[in-house]
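Colleague: Need a 3D model of the following:
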Amino acid sequence: MEKALDWLGRHHEDIVRGLADLVAIPSISTDGEHRTEIDRTAALTVDQMRAAGLNNAEVLRVGGSLPYAYGEWLDAPGKPTVFLYAHHDVQPINFVEQWKSDPWKLTRRDGRLYARGAADDKGAISAFLGAIAAYRQTVGSLPVNIKMVVEGEEEVGSKNLMKFFDTHRDRIKSDVIVVCDTENIEVGLPCITYSLRGVMTAQVDVTSAKIPVHSGMGGGALPDAALALNAVLGKLYWADGKLPIPGYYDSVRPMTDKETAATRKLPFDEAALRRDIGIVPTAKMAMEAGLNEYEQTWRRPAVTVIAQEASSIKGASNQVLPKATALVSCRLVPDQDPQQAFEQLAAFLTADAPWGVEVKVTPHGPPVTWWMTDPNGPAFEAALGAMRAGFGRDPVAIGCGGSIGFVGPLSELFGGAPALLMGIEDPASNAHAPNESLHEGDFKKLMASLVRLFDGLGKLTPERVK
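Modeller: Model (predicted):
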């Protein structure tokens, strides 16, 4: 292991150049216009897998899916098999004017590596391959077996991922799952995530008429669909209490006293958050009274209006609009059932419609169920020990307000395999936003932690990792 750690230090610039090559390709999956670029990143990832020392590296697809990169190393008989997951597709470049450097050129600045995909999630590809190469280029072998999948459509909901897992279930079968697509809550503090919120999205359509009417003729007399939609959405306003949806919290699992006490020991700088996001001085935080930011975002339901349409500003006309639509994203927590949550939301939003307009609520895409595990057992102990040594600081087990839909089903597919979600981002990473970046010091520490994790897991048998 020491030779592998030494190799990481001596070859860090090579690893960074590999990451630079990955982020230089605009593999945007959300607009359907970058399939060529996504093909190129999959091919490059396969090339980098081979260079790192993985075998049988190839591009795989299922049906009409975007490409997956797959590689393996299976020459450690009797040792656990570790499944590594990352994704090579990225979000588009929004608010271009706010980027301080070329989003497709990895740029060092103030101890960080800036580029679209640097943190989410091409940095994870480089971290995994760096740890693998550290062993393969020194001692020639790994202490565990490796199967690595890098997906090409995570940013569009991983719509083919479960089909991919089912199609290749025998090929990918593993004992432990490792994912680096979550956050450390502050720079230098290693975090392992043991809970994820689920997500369910509803489309809300309001109809008041078949055609628009000149506002000089109908304004004040006809029901305004756009205004009615906002009145409907306004019913969700929760001030500093619970969401006012009847029955919505009946199945929400309370945090234990131990969990609550743990979250309240964690560092959180509200002033820094407000400054970094640019929250206007008059705006208040929206947490339920008595809860902190972690309790609220990890273990409480949330609703967010993520899109709204009635007419465009550019095409605005003096009309009473007949139709308006919104998407409401709902974050779900243990033990909420997505279907029940949808039905409760729909009943609440359709009741007592303004002016009696028609309000229709329908599912917008499939839901993702919440996930939670017990962060104990041999695999978690190996991960926590590796992170403690790699970061030089005691790691903490945390929740995550986001969703990674495949973790629970994949763990079940592998017969209850432990899922280790090791943080790569931090609050300043700005994933999905302008000036996305990866903290270079934490990047180094994560790779050192992965080297140590492989060593720790290699001291266990496949039967003893759970």
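
Colleague: C-alpha only now, for contacts and for neighbours.
Modeller: Fine.

Colleague: burial measure for Lys100, as a count.
Modeller: 11 (other Cα atoms under 10 Å).

Colleague: now swap in Gly32 and tell me
Modeller: Gly32 has 8 nearby residues by other Cα under 10 Å.

Colleague: likewise Lys147?
Modeller: Using other Cα under 10 Å, Lys147 has 22 other residues around it.

Colleague: For it, give its distance to Ala316.
Modeller: 53 Å (Cα to Cα, to the nearest Å).

Colleague: can you check Ser251 too?
Modeller: Distance, Ser251 to Ala316, by Cα to Cα: 44 Å.

Colleague: For these two, indicate the residue with more neighbours.
Modeller: Ser251 (14 against 9).

Colleague: need the contact list for the closest residue to Thr107 other than its chain neighbours.
Modeller: Excluding its sequence neighbours, the residue lying closest to Thr107 (Cα to Cα, 6 or more residues apart in numbering) is Tyr114, at 5.0 Å. Tyr114 makes contacts with 101, 103, 105-108, 435-438, as judged by Cα atoms under 8 Å, 6 or more residues apart in numbering.

Colleague: cool, and Leu113?
Modeller: Applying Cα under 8 Å, 6+ apart, we find Leu113 in contact with 106-107, 437-440.

Colleague: how near is it to Gly441?
Modeller: Using Cα to Cα, one obtains 10 Å as the distance from Leu113 to Gly441.

Colleague: so where do the helices sit in the stretch 1-150 of the chain?
Modeller: Using DSSP state H, counting those that start in this stretch, the helices found in the stretch 1-150 of the chain span residues 2-10, 12-23, 35-52, 122-136.

Colleague: Quick one: those helices as a markdown table, columns for mean neighbour count and distance to Pro367 too.
Modeller: Formatted as a markdown table, the helices of the stretch 1-150 of the chain follow (neighbours: other Cα atoms under 10 Å; distance: least, Cα to Cα, whole Å):
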| stretch | mean neighbour count | distance to Pro367 |
| --- | --- | --- |
| helix 2-10 | 16 | 40 |
| helix 12-23 | 19 | 30 |
| helix 35-52 | 20 | 25 |
| helix 122-136 | 26 | 26 |
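
Colleague: one more to line up against the first:
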Amino acid sequence: MNHSEKLDTYFTSKREEHLEQLKNFLRIPSISALSEHNGDMRTAAEWLKDSLHKAGLENLSIDETEGHPVVYGDWLHAEGKPTILFYGHYDVQPVDPLNLWESGPFEPEIRDNKLYARGSSDDKGQVFMHVLAVEALMKENGTLPVNIKFIIEGEEEVGSPSLEKYIEDNKEKLAADIIVISDTGMYGSGKPAVCYGLRGLAGVQIDVKGAKGDLHSGIYGGGVQNPIHAIADILASFHDKEGTIAVEGFYEDVRPLEEEERAAYEALNFDVEGLKEEIGVNELFGETGYSYLEQTWTRPTLEVNGVFGGFSGEGIKTVLPAEAGAKITCRLVPDQDPEDIVKKLKAHIEAHKPAGVTVTVSEFDKGKPFITPFDHPAIQAAGQSYEKVYGVPTAFTRMGGSIPIVAAFDEILNLPVVLMGFGLSSENFHAPNEHFHLENFDKGLRVIVDYYERVAAFSKDDLKK
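Modeller: You can find the predicted model right below:
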């Protein structure tokens, strides 16, 4: 029996035990957004530290931050071999609305070879797979093919407010050759993907104020500016009829799409008709001149997430509201800067502010975009590991969403980042009935151990950015 077969046998024989361990992890309601779960956050950190110890990792610690702690562990005895820094998170989203869950969010249950529980896909299941991969290699070989460091935080679901400082303060401790993150998804069922780019984020709230209080629309209407009309004018000014963003200078730093990337996206044969049916629309709409994948992966956006103001109850109320507003988020692409985009948004809003109102703009979430060349050896090796286990070619994709801390890792540690996820977009992460397809749990374990061994074949110079 060769090495690969031994590891396969190990995972098969330990499957039920591993799933029970994962269920115990999932039973901990580690909701970072709710202060009443602070004790559960500590419990989850302790559970992880104990699991890393059982897997054979050393130098274990629960490192305090201004928020929830970071769990750290390493194994550094592969002399001359590359070092992988693995990042994940142990916190989960709130579970509301509870009545839509078919089983308890913290009562893990397997149905149709899917594990249902909050955090099963995002991100406890994927984190624990890397712990089990290390454990398997240590049990079977007594050693690891590479050096490895684990950093698992407890604030990803609230924007990782403490992690950037932690990285800055621990640059030497976290020094590595590549960063591996499993907090993304595959291209589809049975279709593995390595993500090499994420969009950034810039969010603002626009508040429009008119009169000092609500006015009678019969007495004052037609003679006083209506803040809802004003916010509607501002929002309408953001795009032209073709879906292009009309904010001056918005596109000036956008990195053009490489023809090689465009060809790779075309080769994926994305099912546009299937998407329309899935989301319930009769046609798609986006920036002219780009395919849907290009629009959602490689082009920036400006989306209105919510509009508020006036009376919205049952019936009608003849009121001219005193205030109105909107919440906006922009998804950004390389080489856009969130601070620069917010400045341009403010200038645009000021230039298009109607008469008779005052307008204020409040800044919210910001995160820089991230991209690693998809021909980097660490990226290509991940694709080879997927292909070996899944038996199909790996897609190299960008992702329309944002993981702001990835750009911080990239900038502070200056390392290539490999996003190799095992989730599916249909798994309801952040929603009721979150689940994880156990086919990807089983195959993912084999992918990870194969990847660790492939990385061991590289020199440190091979892996430099």
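
Colleague: What sits closest to the spatially most central residue of structure 2 if chain neighbours are left out?
Modeller: Structure 2 has Ile403 as the residue nearest its centroid, 4.2 Å off, counting by Cα atoms, centre = their mean. Excluding its sequence neighbours, the residue lying closest to Ile403 of structure 2 (Cα to Cα, 6+ apart) is Leu198, at 7.0 Å.

Colleague: That neighbour pairs with which position in structure 1?
Modeller: In structure 1, Leu198 of structure 2 lines up with Leu196, judged by TM-score structural alignment.

Colleague: any idea how far Val368 of structure 1 is from its match?
Modeller: From Leu196 of structure 1 over to Val368 of structure 1 (counting by Cα to Cα), the distance is 10 Å.

Colleague: who has more neighbours, the two?
Modeller: Leu196 (29 against 19).

Colleague: Strands of the stretch 251-400 of structure 2, start to end?
Modeller: Assigned by DSSP state E, counting those that start in this stretch, the stretch 251-400 of structure 2 shows strands spanning 303-309, 319-320, 323-332, 358-367, 370-371, 395-399.

Colleague: The last one: average distance to aligned residues in structure 1?
Modeller: Superposed on structure 1, strand 395-399 of structure 2 shows a mean distance of 1.0 Å to its aligned residues (mean Cα distance after the TM-score superposition for structure 1).

Colleague: Please enumerate the helices of the stretch 351-466 of structure 1.
Modeller: With DSSP H, counting those that start in this stretch as the criterion, the stretch 351-466 of structure 1 has helices at 378-391, 407-413, 440-457.

Colleague: which one of these lies closest to Leu345 of structure 1?
Modeller: helix 407-413 (24.8 Å; Cα to Cα).

Colleague: Now that closest one: buried residues?
Modeller: 407-408, 410-411 (16 or more other Cα atoms under 10 Å).

Colleague: Kindly report the same for stretch 187-206 of structure 1.
Modeller: In stretch 187-206 of structure 1, counting by 16+ other Cα under 10 Å, buried: 187-206.

Colleague: One more: stretch 173-190 of structure 1?
Modeller: 173-190.

Colleague: Mind checking which of these are in helices?
Modeller: In helices, judged by DSSP state H, none of those are found.

Colleague: got a list of what the residue nearest to the centre of structure 2 touches?
Modeller: Applying Cα under 8 Å, 6+ apart, the residues near Ile403 of structure 2 are 198, 200, 367.

Colleague: Recalculate using a threshold of 10 Å.
Modeller: When contacts are counted by Cα atoms under 10 Å, 6 or more residues apart in numbering, Ile403 of structure 2 touches 156-157, 159-160, 183-184, 198-201, 367-370.

Colleague: roughly how far apart are it and Gly383 of structure 2?
Modeller: Look at Ile403 of structure 2 and Gly383 of structure 2: by Cα to Cα, they are 21 Å apart.

Colleague: Would you agree the residue nearest to Ile403 of structure 2 is in contact with Val418?
Modeller: No - under the criterion of Cα atoms under 10 Å, Leu198 of structure 2 is not in contact with Val418, lying 11.5 Å apart.

Colleague: what touches both of those two?
Modeller: 372, 406.

Colleague: Could you double-check that Ala353 of structure 1 lies in contact with Val359?
Modeller: Yes - here Ala353 of structure 1 lies in contact with Val359, judged by Cα under 10 Å, at a distance of 6.8 Å.

Colleague: Those two: who's more crowded?
Modeller: Val359 (23 against 16).

Colleague: Chain neighbours aside, what residue packs nearest to that one?
Modeller: Val206 (4.7 Å).

Colleague: before we move on, what about Ile234 of structure 2?
Modeller: Spatial nearest neighbour of Ile234 of structure 2, chain neighbours left out: His352 (6.1 Å); criterion: Cα to Cα, 6+ apart.

Colleague: can you tell me which residues contact the aligned partner of Gly423 of structure 2 in structure 1?
Modeller: Counting by TM-score structural alignment, Gly423 of structure 2 corresponds to Glu425 in structure 1. Taking Cα under 10 Å, 6+ apart, we find Glu425 of structure 1 in contact with 118-121, 123-124, 180-187, 431, 436-439, 442-443.

Colleague: Keep only the residues you listed that stay in contact in structure 2.
Modeller: On the basis of both residues aligned by TM-score structural alignment, their matches' Cα atoms under 10 Å, what survives of the contacts of Glu425 of structure 1 in structure 2 is 118-121, 123-124, 180-187, 431, 437-439, 442-443.
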